[in-house]
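In: Task: produce atomic coordinates for the following.
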Amino acid sequence: MAPPFHRQTGCLQASEIGSRTLGDWLPSNKTAIQHWVNTKASEAKRCHNGTLEPVIQDFKQAIESDPVLSRYADQMFVEVPNKYKAPYNETPVGNPELRNFSDFLILLDHIIHEGPGWFDKRSPPTANDLIGFPITAALDWPLGTIAGHEFFLSPVVSHHIGRVLDFWALYLGTPPSASVLAGWLSPEGKDQIAAAGNLGGKTNYTFEQLFCCPNTSAPYLGYKTWDQYFVREFNPGIRPIAAPDNQTFDPEYHVDPTLIIDNACESAPLQQPYSLTNMLNFHPLANTFVGGTVYQAYLSTLSYHRWHAPVSGRIVHIENVPGTYYSGNLFTGLAETSYTGQAPDDSAPNYSQPYISAVATRGIVYIQARNPAIGLMAIVFVGMGEVSSCEFTVDVGQEVNKGDQLGMFHFGGSTHVMVFQPGVELDFVKPIPHGDVASGSFLSETNFAVRSALAVVRT
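Out: Sure thing, here's the model as predicted:
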């Protein structure tokens, strides 16, 4: 008997989003973030020798030379404690450690000279759950203020933040960055990553059985850099292609396999509203998707970070959009209380997912599916927080088969959006969340496996 389908057409939407930290890039416990940032900020001040990395010094000078940006830079920190009642009068760093832009730059300079660490929460007080977004942790509430909104929308700020992240990306590709892998590849670290890879207990593989390890007898399993570890691949056979197109009839779903759309990323779905034209960067093809279907899913800290083709077809267009960094929706950060009286987003990037998909750094690819029932589709790979880059490994005009690699995220949070044209009606193989958004049930707790069957096109 064919598996049940979950019928869904049109855009997936939600009027609001629950207070969740998507993908566990930051702890849901705000005390954990406070302790971590306080510890790192104190450490940065102790280590600071009075000089900043040139890219950060350039950033500092650019802000100080602009009276408006300089005012926003300091105001986004003081707005938090001065304008709101407890518990919103304390930033995620607690009370004293980051109270101005200069303190933040010292911490930023410290962060970009090390890899993201793994913190064993069994060893208090400095072990504070997983901090996948160290820079976002420092800006957790300031970037949701009115001043923070204006500051991070500035092209000047985006330019300099991009240069800082480019510097960090280069560092994460060097051998010294591998020193933090002692924690990520500790027994606890490997167990947690393997648990995510086993999709909630559906399999029981070890880390080494799940992932390609360059040399299991070498330090850090042979991973030479943080980035090499982050973009690790699954071992052959771990993520088989569901319904490959080279078979004439799919025995599981009882349809033409070319009508089956596979999952592009190892990710969990969520429900959100979108601005298609903004998200697709006002490309002429964007209008052809108005009234179609949008599917979004987010990648967790422990996920696999490469992308794969959901259908077979030809690469029509590829675009890398610089976008903004750390920009949150004005109505979903602390500024929300000024307009609606609702509680603020205690981790501003969470509520801003639809907004981020339209303004953040992102890579966009259009694929003309071989099966005309699917036609032209687009996939948007969105960088969140301190994502280093969205790298495509395919070229325009190239033919791809379902399951082929398309590219990857290099460090940082990420989400992806698949867009189908109107008339393409999808029956989802797995249920899409439709629950109580206030409680966070708008998202799935378990990843959908990359290259697994996601939906079937109704004919």
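In: contacts, neighbours, all on C-alpha from now
Out: Will do.
In: What ranges does the stretch 251-400 of the chain have for its helices?
Out: 276-279, 336-340, 353-359 (DSSP state H, counting those that start in this stretch).
In: Please give the structure of this sequence too, so both can be compared:
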Amino acid sequence: MVKHLLRLMTELSSYRWLSRLMGAFSHSRLSRKLIPTFIRMYQIPAGEAEKDPGQYHSLNEFFSRRLKPGMRPVAGGDGLVASPVDARITAMGELDSGTIMNVKGQDYRLEELLNHSPHLESYKKGFFFVLYLSPTDYHRIHAPISGRKVESDYIRGRAYPVNEFGMTHMKNVLSRNERLITYIAGADGEAAVVKVGAMNVSSIRYSDEQAESWNIGDDLAYFEFGSTVVLLLESGTFTPRPDLTSDTKVRMGELLGTMKRLD
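Out: Next comes the predicted model:
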């Protein structure tokens, strides 16, 4: 009974008008008064931020904060793939004929996640990471590989929570929520960075709308409040770091694995 009630409440709160309302408040100067409470509640390492907490004009500005230089060393070298975010790995593995298997007990079809993009053919036997960002985490998204932008695709959607409850009890959250997808072509293969919006997230934004290429670790985009990134690596190109498993906590810039040049 409680589970059904929570599911109903989540369905009702997933509409974009409510997210816009919450977003408007988080952008207001009034919301800055919540920053100290937010830091304490989620034990955020505020000392890593590029500015003192009192210098941020809104809760949203603090949430999408940049870090001081050197806070996240980035894996460097040819053919490397770095984590685009601070996150916990919710699921990882090889795609099975275009299906992301067993993410909190659910399977996801690639054509639904990528909104039937022709790019999906490149990933049907590729590798995936589902990376969940909690409110504690740094919320900017960085380039996982060096390369050029092939395409950017924005998909309107709902705003279901991507926390434990949402991912377990709501159907196909990753494919139903708002998504901003960046396809990046590197020297050794292509990567798709699927940025998935969440409840009370007012938007997902590029850090530089005009950028056409990135080096590994460059600032790519940011969330306004917590969410998830699905990282896809092109079929036949990726070898994961052997010690990584689901539930591993990773930091932005940390090595995820290597890509090899396609024949």
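In: follow-up on the earlier one: which among the helices of the stretch 251-400 of the first structure is found nearest to residue 135 of the first structure?
Out: The closest of these to residue 135 of the first structure is helix 353-359. By CA to CA, the value is 16.6 Å.
In: Which strands or helices does that closest one pack on?
Out: helix 276-279, strand 376-384 (3 or more CA pairs under 8 Å, 6 or more residues apart in numbering; DSSP states H and E).
In: switch to 6 Å and redo it
Out: The contact analysis (3 or more CA pairs under 6 Å, 6 or more residues apart in numbering; DSSP states H and E) places helix 353-359 of the first structure against helix 276-279.
In: which residues in the second structure does the helix it packs on align to?
Out: Aligned using TM-score structural alignment, helix 276-279 of the first structure spans residues 110-113 in the second structure.
In: Next, the mean deviation of that stretch compared to the first structure.
Out: Superposing on the first structure and averaging over aligned pairs (mean CA distance after the TM-score superposition for the first structure), stretch 110-113 of the second structure comes out at 0.6 Å.
In: re earlier: could you save the helices of the stretch 251-400 of the first structure as a markdown table and add columns showing mean neighbour count?
Out: Output for the helices of the stretch 251-400 of the first structure, formatted as a markdown table (neighbours: other CA atoms under 10 Å):
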| stretch | mean neighbour count |
| --- | --- |
| helix 276-279 | 18 |
| helix 336-340 | 14 |
| helix 353-359 | 24 |
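In: which element is the residue nearest the centre of the second structure on?
Out: Residue closest to the average C-alpha location in the second structure (CA atoms, centre = their mean): residue 229, at 2.4 Å. In the assignment (DSSP states H and E), residue 229 of the second structure maps to strand 227-233.
In: contacting residues around that strand?
Out: The contact list for strand 227-233 of the second structure, computed with CA atoms under 6 Å, 6 or more residues apart in numbering, reads 126-133, 191-198.
In: Could you measure from the aligned residue in the first structure for residue 199 of the second structure over to residue 83 of the first structure?
Out: Counting by TM-score structural alignment, residue 199 of the second structure corresponds to residue 385 in the first structure. Noted for residue 385 of the first structure: a distance of 25 Å to residue 83 of the first structure, by CA to CA, to the nearest Å.
In: So the two - more neighbours on which side?
Out: Between residue 385 of the first structure and residue 83, counting by other CA atoms under 10 Å, residue 385 is the more crowded of the two (25 against 13).
In: which residues touch the more buried one?
Out: Taking CA under 6 Å, 6+ apart as the test, what residue 385 of the first structure contacts is 326, 413.
In: Can you give me the distance of it to residue 349 of the first structure?
Out: 8 Å.
In: for residue 75 of the first structure, same thing?
Out: 19 Å.
In: who's more crowded, those two?
Out: Shown here are residue 75 of the first structure and residue 349; by other CA under 10 Å, residue 349 has more neighbours (26 against 20).
In: Report the spatially nearest residue to the more buried one, omitting neighbours in sequence.
Out: Spatial nearest neighbour of residue 349 of the first structure, excluding adjacent residues (CA to CA, 6 or more residues apart in numbering): residue 328 at 5.9 Å.
In: how many neighbours does the one you found have?
Out: Around residue 328 of the first structure there are 29 other residues, counting by other CA under 10 Å.
In: For the aligned partner of residue 24 of the second structure in the first structure, identify the helix or strand it belongs to.
Out: In the first structure, residue 24 of the second structure lines up with residue 170, judged by TM-score structural alignment. Using DSSP H and E, residue 170 of the first structure falls within helix 155-172.
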